[in-house]
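> For reference, the sequence and a predicted model appear below.
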Amino acid sequence: MAKRITIAIDGFSSTGKSTVAKQLAKELGYVYVDTGAMYRAVTLYALRREFIAEGHFDPHALIAELPLISLKFIFNPDKGFGEMYLNDENVEQEIRQMQVSQFVSKVAAIPEVREMLVAQQQEMGKGKGIVMDGRDIGTVVFPDAELKIFMTATADERAQRRYLELKERGENVTFEEVLENVEERDLLDTTRKDSPLVKAEDAKEIDNSHLTLAGQFEKILELFKEAINN
């Protein structure tokens, strides 16, 4: 049996972490876990409970209800990946909306939220053969991962990708709004006290501002081959 490893993919928002992680997991026959979806689902819960509203955020109310939040991924064979379920409801589409994006970094900065989700993520990865993407996978969740990748791109390029994605879904947003959200999330992700977004010392950095998806995937496959041969 081929050696199975843990692959941690970290990076800024809208760098295509999830896209390449799904692609890699499918190619290798590994389990894929989108940790961003988990934080988005908790954010959606807070929005629905009105712990978050315009100009208002009550983290203490959310912390008090964390035991009531059940998260799980259920594999969708038609899509080829596990979709996010919040308390047994498929919320995969709803968690990708701009309203959730506006608040997810604030929710992810709450230590109690991170503690709960990191414990779940570590449990998912015990058997190896996993590709997990997020903000702190290589630094906190799996500091001993055999392959760590850190993805980055310019803010303008990432905002353009996100803008086109949202427009395709029919959301009424402007490029300026999306760019502002990208830059705000970068600031919050890199400056939060608990598990800030940083590149692990042993991570391989990939700037995909000007890379094609195929070129990027080939690069990552080469890194994987190096990792399993070490």
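The structure has been received and is ready for your questions. Predicted model, so just to flag it, every value in this text is computed and none were measured.
> From now on I want contacts and neighbour counts done on CA atoms only, so please keep to that.
Fine.
> didn't residue 13 look like it was pressed against residue 182?
Yes. Between residue 13 and residue 182 there is a contact under CA atoms under 8 Å: 6.8 Å.
> any shared contact partners between the two?
Shared between the contact lists of residue 13 and residue 182 (criterion: CA atoms under 8 Å, 6 or more residues apart in numbering) are residues residue 158.
> what about versus this one:
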Amino acid sequence: MNISIITIDGPTASGKGTVARIVAEKLHFHYLDSGALYRLTALSVIRSGINPDDTGQIAEMARNLPCRFEKEHIFLGDEDVTDAIRSETIGNMASKIAAIPAVRQALTDLQTGFRKAPGLVADGRDMGTVIFPEADLKIFLTASVDIRAERRYKQLLEKGIPANIDNLRNDLIERDKRDTQRQTAPLVAAPDAITLDTSTLNIQETVERVLDLFARTIRSRS
């Protein structure tokens, strides 16, 4: 069976998660938030007290994550951790462990297992370059660091989480540096990806662009 795949990669706070989820809903496709898998691993590491330098134990934990996605909710076992994994502490830890090759390998099979009929929309940092290089449509979302910091700031405040925009901006710069310069699966647009700068686009406009690009892709192959 032909299973369509759309990958949406990009840096933190580029809007890729929200866009991917809405696109998946509109197409009635499955949705994979790959970044959440790293955040879930980070949450598990922090809660368990594992030494952050023990890459083997972290990889084993990642390999056996009891996780599932239900619409806008993310579960670790039976616990809804949707908000818990969105803190900056978890995000920074996730960025660090994502640079560990053994952890990325451990999560590869987990991620490819989300490919199910009728289709999949996967967002992350290496969906189009590593996990699903055969994807029908590859999108790379980006935006200026100032715009992304402002988006993350508003997002955290709306959830009642205190934040400092200058600290957020600095964290994004550091995270971008780690993600783009790591040796294993660095953050980069796939050669055949279409780059969309969302600095001046809202979520709905971005979603419409992605849906239009997917429709064109399907028509060109029929």
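Yep, that arrived. This one's a predicted model, so the numbers in the text were calculated from it and none came from an experiment.
> returning to what we had before: more crowded one of residue 13 and residue 182 of structure 1?
More neighbours surround residue 13 than the other of residue 13 of structure 1 and residue 182, with 25 against 21 (other CA atoms under 10 Å).
> Roughly how far does that one sit from residue 121 of structure 1?
Distance of residue 13 of structure 1 to residue 121 of structure 1, computed by CA to CA, to the nearest Å: 19 Å.
> again with residue 61 of structure 1
On the measure of CA to CA, residue 61 of structure 1 and residue 121 of structure 1 end up 23 Å apart.
> Same drill for those two, tell me which one is more crowded.
More neighbours surround residue 121 than the other of residue 61 of structure 1 and residue 121, with 18 against 14 (other CA under 10 Å).
> Now for residue 66 of structure 1: which residues touch it?
Residue 66 of structure 1 neighbours (CA under 8 Å, 6+ apart): residue 113.
> so what corresponds to it in structure 2?
In structure 2, the residue matched to residue 66 of structure 1 (TM-score structural alignment) is residue 61.
> Roughly how far does that match sit from residue 141 of structure 2?
30 Å.
> Ok, residue 123 of structure 2 next?
Separation of residue 123 of structure 2 from residue 141 of structure 2 (CA to CA): 10 Å.
> Look at those two and report which has more neighbours.
Counted by other CA under 10 Å, residue 123 of structure 2 and residue 141 do not tie: residue 123 has more neighbours, with 30 against 25.
> corresponding residue for the more buried one in structure 1?
Aligned partner of residue 123 of structure 2 by TM-score structural alignment: residue 133.
> residue contacts, the closest residue to residue 224 of structure 1 other than its chain neighbours?
Leaving out its chain neighbours, the residue that sits closest to residue 224 of structure 1 by CA to CA, 6 or more residues apart in numbering is residue 147, at 6.8 Å. Residues in contact with residue 147 of structure 1 (CA under 8 Å, 6+ apart) are 5-8, 203, 223-224, 227.
> ok so, going back, element containing the match of residue 66 of structure 1?
Using DSSP states H and E, residue 61 of structure 2 maps to helix 55-63.
> Packing partners of the following helix or strand past that helix?
Sequence-wise, the next helix or strand downstream of helix 55-63 of structure 2 (DSSP H and E) is strand 67-70. If you count contacts as 3 or more CA pairs under 8 Å, 6 or more residues apart in numbering; DSSP states H and E, strand 67-70 of structure 2 packs onto strand 73-76.
> which residue lines up with residue 122 of structure 1 in structure 2?
Aligned partner of residue 122 of structure 1 by TM-score structural alignment: residue 112.
> so who does that match touch?
Here residue 112 of structure 2 is in contact with 131-132 (criterion: CA under 8 Å, 6+ apart).
> The helix or strand hosting residue 21 of structure 2 vs structure 1, average distance?
Element membership for residue 21 of structure 2 (DSSP H and E) is helix 16-27. Superposed on structure 1, helix 16-27 of structure 2 shows a mean distance of 0.6 Å to its aligned residues (mean CA distance after the TM-score superposition for structure 1).
> And for that helix, what's in contact with it?
8-10, 30-31, 33, 120-124, 141, 203-204, 206-207, 210-211.
> starting at the chain centroid, how far to that helix?
12 Å (CA atoms, centre = their mean, to the nearest Å).
> Residue 196 of structure 2 maps to what in structure 1?
Under TM-score structural alignment, residue 196 of structure 2 pairs with residue 206 in structure 1.
> Contact partners for its match?
149-152.
> which of the residues you listed show up in structure 2 as well?
Counting by both residues aligned by TM-score structural alignment, their matches' CA atoms under 8 Å, these that remain in contact in structure 2 are 149-152.
> Okay, strands next: where are they in structure 1?
6-11, 31-34, 52-53, 56-57, 71-76, 81-86, 89-90, 130-134, 147-152, 204-207 (DSSP state E).
> distance of the equivalent of residue 79 of structure 2 over in structure 1 from residue 38 of structure 1?
Matched by TM-score structural alignment, residue 79 of structure 2 corresponds to residue 89 in structure 1. Counting by CA to CA, the gap from residue 89 of structure 1 to residue 38 of structure 1 is 13 Å.
> Most widely separated two among the contacts of residue 147 of structure 1?
Taking CA to CA, the two most distant members of the contacts of residue 147 of structure 1 are 5 and 203; they sit 14.8 Å apart.
> Wait, residue 189 of structure 2 touches residue 129, no?
Yes. Under the criterion of CA under 8 Å, residue 189 of structure 2 makes contact with residue 129 at 7.4 Å.
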